[in-house]
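In: can't give you the sequence, but here's the structure:
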């Protein structure tokens, strides 16, 4: 029994001596690995601040700028960790870490597929110069001012002050119309006049009213005017002209102003804007047989 204990104790001492020798031999590598990790940590802090300052110049959304800066810091720390493990000759552990990170990343990616897609879509949208906060856009059946773009959603404020929250991935997957990219918008105005109207006079008067109402229209010939059809109660036309505007709200205000001024001019000139009516016309006189009527009453 004593010999067994002695043998086990000697084996333990030999094992500890072997570990001690290995530690002593690897002290330079251990110190170098610690220095690499410390350098990576401090470098990550400065790189995070630098990336945050750089991204904020391009991306107004603070949440998106912070996540990009944090990702850059994590990349630096992970690179330092892998380099330190390589210095310590722990290649097997490095391989195991990479394999584990790959499996964990796959599992997390499948579990958070929708969230991650919105996150990356938010980052992509934030770097798009043609989509900025304050722009008036139309997308996914909604129209309004962009008030926020974060890592999850795209937020619009409609003309009636309603807030619309749209997932970021839907913005990338669907068409988007940005009215703020240009400083000019075209107003379309449809109307109709009575069949008794002088069509040439109507065209001339409409163009003159538009030119007087809007400073952007320098002369009546700049207004496009086309008769489109013979309607049920009127001869219909389409009028188009350009205005200086960057939002649908300004366009609606201009269209309202044009309608008011055209109605005033038509009333003054005696031009009729008819509404749908139905006329019942009886051209034939009805002949009643008195004998039939009398027989009918007598039978009753």
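Out: Alright, I've got the coordinates. These numbers come from a predicted model, not from an experiment.
In: when you work out contacts or count neighbours from here on, use the C-alpha atoms and nothing else.
Out: Fine.
In: nearest the geometric middle of this structure, what residue?
Out: residue 171 (4.5 Å; CA atoms, centre = their mean).
In: next up, a second structure to put side by side with the first:
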């Protein structure tokens, strides 16, 4: 009986509070609905805006590394603005909120110094343009084709299509070798021939192979010269210049053609070998021991 009385009193008080605060409840409901609507519309608008901006920059043939970095930066900045605007709709004091976020940001920044250094390094990589999307580079202890520069990391793709994620600060603090920056590259080959080979004839054969390949540039001229008198071979250096895009295909073809031409002209290419001499007396002694 007492429980029923308490329940009845509670319901009456709740109904009375709702009636007395009906305007306040409606106001909060409207504000919450407006905040949710702000979040939904804001997120959609930010996605459309950054997506459109990225398409415009790519249409203007702006490098992918720059377009991806800029759109990511703008996207997260606008999302933060949308969230703050939504919170202000439900009565959160944005001024104090911004102050709290700033203080929290300082603490988080001290804890995430590595991430901030990666962000700063990303800005510098974009600003100084050490490489662009599509360049083949060695950086951060690895190598690959640059796919994109993100806010904190750089994405590389290896020739066998593996993705490598490298922190921006590691790239900036290490040596960067860009193989695609210049239009031309030099192929460095070392060809060893036998000491019994005619050096002039060998040089003529190498020169003929180089002159027959149309991909090899006339200027700068190719260098063909004796580089070293090794333990078992006379080493020639062959250094032709080619377009950067033709580097690997030309290198592979030259090695095959040079080998075939040297064989056709009876010019030996020495290789490591071992001669074992077994004297008859020693052989007889070994047989006796075996028996």
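Out: Thanks, I have the structure now. This is a predicted model, so every value here is computed, not measured.
In: and stretch 264-275 of the second structure, what's buried?
Out: Within stretch 264-275 of the second structure, the residues scored as buried using 16 or more other CA atoms under 10 Å are 267, 268, 269.
In: so how far is residue 258 of the second structure from the second one?
Out: Same thing as residue 268 of the second structure. 12 Å (CA to CA, to the nearest Å).
In: just the last one next, same as before
Out: Plainly put, residue 269 of the second structure is 11 Å away from residue 258 of the second structure if you go by CA to CA.
In: do a quick rundown of the helices in the stretch 1-150 of the second structure.
Out: 2-20, 22-59, 64-89, 94-111, 113-128 (DSSP state H, counting those that start in this stretch).
In: and the longest one with helix 2-20, angle?
Out: With axes from the mean of the first three to the mean of the last three CA atoms, to 10 degrees as the basis, helix 22-59 of the second structure and helix 2-20 are set at 60 degrees to each other.
In: ok, back up a step: for the helices of the stretch 1-150 of the second structure, which one sits closest to residue 140 of the second structure?
Out: helix 113-128 (12.4 Å; CA to CA).
In: what comes up buried for the closest one?
Out: 115, 116, 117, 118, 119, 120, 121, 122, 123, 125, 126.
In: other SSEs contacting it?
Out: helix 64-89, helix 168-172 (3 or more CA pairs under 8 Å, 6 or more residues apart in numbering; DSSP states H and E).
In: is residue 196 of the second structure in a helix, a strand, or coil?
Out: Here residue 196 of the second structure is coil, with the state taken from DSSP: H, G, I helix; E, B strand; the rest coil.
In: relative to residue 236 of the second structure, how far out is it?
Out: 14 Å.
In: neighbour-wise, which of these two wins?
Out: Ranked by neighbour count (other CA atoms under 10 Å), residue 196 of the second structure and residue 236 place residue 236 first, with 22 against 10.
In: sec struct for the residue nearest to the more buried one when sequence neighbours are not counted, please.
Out: What sits nearest to residue 236 of the second structure in space, not counting adjacent residues and going by CA to CA, 6 or more residues apart in numbering, is residue 226, at 4.4 Å. At residue 226 of the second structure the chain is in strand, as set by three-state DSSP.
In: what sits against residue 226 of the second structure?
Out: Shown in contact with residue 226 of the second structure (CA atoms under 8 Å, 6 or more residues apart in numbering): 234, 235, 236, 237.
In: may I ask you to confirm that the third one belongs to a strand?
Out: Think residue 236 of the second structure. Yes: checked against three-state DSSP, residue 236 of the second structure lies within a strand.
In: and the gap between it and residue 228 of the second structure?
Out: 7 Å.
In: again with the first one
Out: Residue 234 of the second structure is 6 Å from residue 228 of the second structure, where distance means CA to CA.
In: between the two, who's got more neighbours?
Out: residue 234 (21 against 13).
In: quick one: the strands in the first structure?
Out: Ranges of strands within the first structure are 136-139, 142-149, 153-157, 163-167, 176-178, 184-193, 224-230, 235-244, based on DSSP state E.
In: the fourth one against the second structure, how far on average?
Out: In the superposition against the second structure, strand 163-167 of the first structure averages 1.3 Å from its aligned positions (mean CA distance after the TM-score superposition for the first structure).
In: residue 226 of the first structure: how many residues sit nearby?
Out: Neighbour number of residue 226 of the first structure under other CA under 10 Å is 12.
In: ok, the one 5 residues further on next?
Out: Neighbour count for residue 231 of the first structure, taken as other CA under 10 Å: 14.
In: ok, it - contacts?
Out: Counting by CA under 8 Å, 6+ apart, residue 231 of the first structure has no contacts.
In: again, but for residue 145 of the second structure
Out: Residue 145 of the second structure neighbours (CA under 8 Å, 6+ apart): 133, 134, 135, 136, 137, 156, 157, 158, 159.
In: can you tell me which of the residues you listed has the most neighbours?
Out: Neighbour max across these (other CA under 10 Å) = residue 156, 27 neighbours.
In: how close does that residue get to residue 176 of the second structure?
Out: Counting by CA to CA, the gap from residue 156 of the second structure to residue 176 of the second structure is 13 Å.
In: ok, residue 259 of the second structure next?
Out: On the measure of CA to CA, residue 259 of the second structure and residue 176 of the second structure end up 34 Å apart.
In: swap in residue 182 of the second structure?
Out: 14 Å.
In: equivalent analysis for residue 104 of the second structure, please.
Out: 35 Å.
In: between the two, which one's more packed in?
Out: residue 176 (16 against 12).
In: spatially nearest residue to the counterpart of that one in the first structure (excluding sequence neighbours)?
Out: By TM-score structural alignment, residue 176 of the second structure lines up with residue 176 in the first structure. Spatially, and ignoring its direct neighbours in sequence, residue 176 of the first structure is nearest to residue 139 (4.7 Å; CA to CA, 6+ apart).
In: my guess is residue 149 of the first structure contacts residue 126. True?
Out: Yes: with contact defined as CA atoms under 8 Å, residue 149 of the first structure reaches residue 126; the gap is 7.0 Å.
In: which neighbours do these two have in common?
Out: Common neighbours of residue 149 of the first structure and residue 126 (CA under 8 Å, 6+ apart) are residue 61.
In: Serialize the helices of the stretch 1-150 of the second structure to JSON lines and add fields for distance to residue 281 of the second structure.
Out: Output for the helices of the stretch 1-150 of the second structure, formatted as JSON lines (distance: least, CA to CA, whole Å):
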{"stretch": "helix 2-20", "distance to residue 281 of the second structure": "117"}
{"stretch": "helix 22-59", "distance to residue 281 of the second structure": "82"}
{"stretch": "helix 64-89", "distance to residue 281 of the second structure": "75"}
{"stretch": "helix 94-111", "distance to residue 281 of the second structure": "79"}
{"stretch": "helix 113-128", "distance to residue 281 of the second structure": "73"}
